[in-house]
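Participant: kindly return the folded structure for what I paste below:
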Amino acid sequence: MADLLFEVENHIATITLNRPEAYNAFSEEMILNWIQALETVRDDDSIRVVIVKGNGKAFCAGGDIKAMHAGEGFFKSKEDISSTGLARKNSLWKKIQLIPLLLEEIDKPVIAQIHGFAMGAGLDMALMCDIRIAAASAKLSESYIKVAIVPGDGGAYYLPKLVGIDKALDMLWTARMLTAEEAKEIGLVTFVVDDDKLEEFTRNYAEKLANGPQTAIRFIKRAVYQSQKMDLRSALDYISSQMAIVTELDDFKEGVDAVIHKRKPVYK
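Facilitator: Sure thing, here's the model as predicted:
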């Protein structure tokens, strides 16, 4: 079977990491299929929400250490990236680093469904998502330091934005393992749910977003992320432009009418 599965049902796309025998550690095929899946999500307006999850006992163990040691798989591409530092840098840029860059282009909600282990680059893939829903038994760690490498996929960018610089450095320097509740306390995950409720909770959350006013949802996501790079005046100018657009849409009329008549809105 493919190392990554991609399916769409009822406007919800699911990206499933599918190397359970390796705790869903990355392979070259997985990364290339992941990039292709995200391009489809970006370009297909019928897709409204994305769920990222893993098969088997873990969400994702990140880089495949055995392959790294052997110079195989993702760590030995057609360009023989084991040969020079520059080749390894270029391989990161052309492959795994495309994932956060593509996610930055996607205005639709992206949800990480975390169970088992989320380690190193596997955890970073969850940090790139908008919402992180973790099973109570999940374990999370920035494990790069164990093999004396750095977070080459963007973890050093995302982690401090979520937990602060000091906590990010602590996680990256010590590789200490966090429980799901500890991760929630520092803002690393959004929700913690019972293991047997993880799939149902995530799906229900995704369906609620998929049935909401799509333009407003996407505008809100873009406004939140863009505002992190703007001063107050620019952010207010940006959001006022969005308000001018959404108040002319049928979704706005439907929402107002539903509130007035105390009924559930139905968005197209």
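Participant: every contact and neighbour count from this point should use C-alpha atoms.
Facilitator: OK.
Participant: tell me the spacing between residue 142 and residue 106.
Facilitator: 25 Å (Cα to Cα, to the nearest Å).
Participant: ok, residue 240 next?
Facilitator: Applying Cα to Cα, the value for residue 240 to residue 106 is 21 Å.
Participant: what does residue 126 give?
Facilitator: Taken as Cα to Cα, the span from residue 126 to residue 106 is 15 Å.
Participant: compare the two and say which is more crowded by neighbours.
Facilitator: residue 126 (27 against 18; other Cα atoms under 10 Å).
Participant: before we compare anything, build this one as well:
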Amino acid sequence: MPNLPQLSDALLTLEDRVAVLTLNRHDLRNALTGSNLIDDIVTTADWVNLCDEVSVLVITGAGSAFSAGGNIRDMADRSGDFAGDPAECAERYRKGIQRIPLAMQAIEVPVIAAVNGPAIGAGFDLANMADIRIAADTAKFGETFLNLGIIPGDGGAWFMQRLIGYQRAFELTLTGRVVDAAEAKDLGIVMDVVPADELMPKALAMATKMASQPPKATRLTKRLMKMAQRMELKDFLDLCACFQGMSHNEPEHLEAVQKMLASMARK
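Facilitator: Down below sits the predicted model:
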């Protein structure tokens, strides 16, 4: 069993190659600022990439909220992450919450967001940084930055339009309206909506299925999925050929082939 990193405001477990990160500041509705959750998320992302025992990461929240995003009291007080003149505030963003999208984008294994409650502002953006979102029927989603007279400073405008398209992302961002789980599914934000008590079983069942796949090929496949978004086809096919050459020479490939042949022989 590998050593888990020490986290301050989140809980981390690992079982059967599935890591579960639970944001655990329900007293702050799991706000990402005004807590240690930024450090915890980045630490977990780095650990996942270095730990060969992990094949899938599930992110969820403790309590009634997934994440309320920014700490509004700190905004009102111009303290914490929101203190200082324009240059100082910009630097706090770069050294603070903007570490999350960079870390999330670099995670090498599938990431499933199990959205247990409201995901608002930066909390909504965090969910959108995952590969797949499953929502409890109690979840709500809002890109609410303009309601507070600020912009999505954590990269949310980059992630959401790639998820649901420019027009829908523009409408949600410019109106700042909050949508329920059913509408989020209709918009393509979440893949599925389930009763709250079925959320983690659903997310873990999907994670377990993914974690049962050959681990090295799983990581290479996620890299391909990400890189396909920004590469020309010819260059992408060259990369596929290289990754496939690597995969064909891994013991896990031959093990999977033998398993498939044995399954065929039993039919």
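Participant: drop the TM-score for these two in here.
Facilitator: Remark: TM-score between the superposed chains equals 0.91 [TM-score structural alignment, normalised by the length of structure 2]; 257 aligned residues with a Cα RMSD of 1.7 Å.
Participant: residue boundaries of the strands in the stretch 151-268 of structure 1?
Facilitator: 178-179, 191-193 (DSSP state E, counting those that start in this stretch).
Participant: what helices or strands is the last one leaning on?
Facilitator: To tie it back to what came earlier, the one meant is strand 191-193 of structure 1. strand 131-135, helix 180-185 (3 or more Cα pairs under 8 Å, 6 or more residues apart in numbering; DSSP states H and E).
Participant: out of these, which is the most enclosed?
Facilitator: strand 131-135 (a mean of 23; mean count of other Cα atoms under 10 Å).
Participant: who touches it?
Facilitator: 109-116, 126, 180, 188-195, 198, 202 (Cα atoms under 8 Å, 6 or more residues apart in numbering).
Participant: what is the burial count for the residue mapped onto residue 51 of structure 2 from structure 1?
Facilitator: By TM-score structural alignment, residue 51 of structure 2 lines up with residue 44 in structure 1. Per other Cα under 10 Å, the neighbour tally for residue 44 of structure 1 reads 11.
Participant: what sits against residue 44 of structure 1?
Facilitator: Contacts of residue 44 of structure 1 (Cα under 8 Å, 6+ apart): none.
Participant: can you give me the helices in the stretch 151-267 of structure 2?
Facilitator: For the stretch 151-267 of structure 2, the helices defined by DSSP state H, counting those that start in this stretch occupy 156-164, 166-175, 181-187, 199-211, 215-227, 233-248, 251-266.
Participant: and those helices as TSV, adding distance to residue 26 of structure 2?
Facilitator: Output for the helices of the stretch 151-267 of structure 2, formatted as TSV (distance: least, Cα to Cα, whole Å):
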stretch	distance to residue 26 of structure 2
helix 156-164	23
helix 166-175	26
helix 181-187	20
helix 199-211	17
helix 215-227	31
helix 233-248	42
helix 251-266	41
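Participant: so which of these is nearest residue 18 of structure 2?
Facilitator: helix 199-211 (6.5 Å; Cα to Cα).
Participant: filter the contacts of strand 131-135 of structure 1 down to the buried ones, ChimeraX style.
Facilitator: The buried subset of the contacts of strand 131-135 of structure 1, as determined by 16 or more other Cα atoms under 10 Å, is captured in ChimeraX by this line:
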select :109,110,111,112,113,114,115,116,126,180,188,189,190,191,192,193,198,202
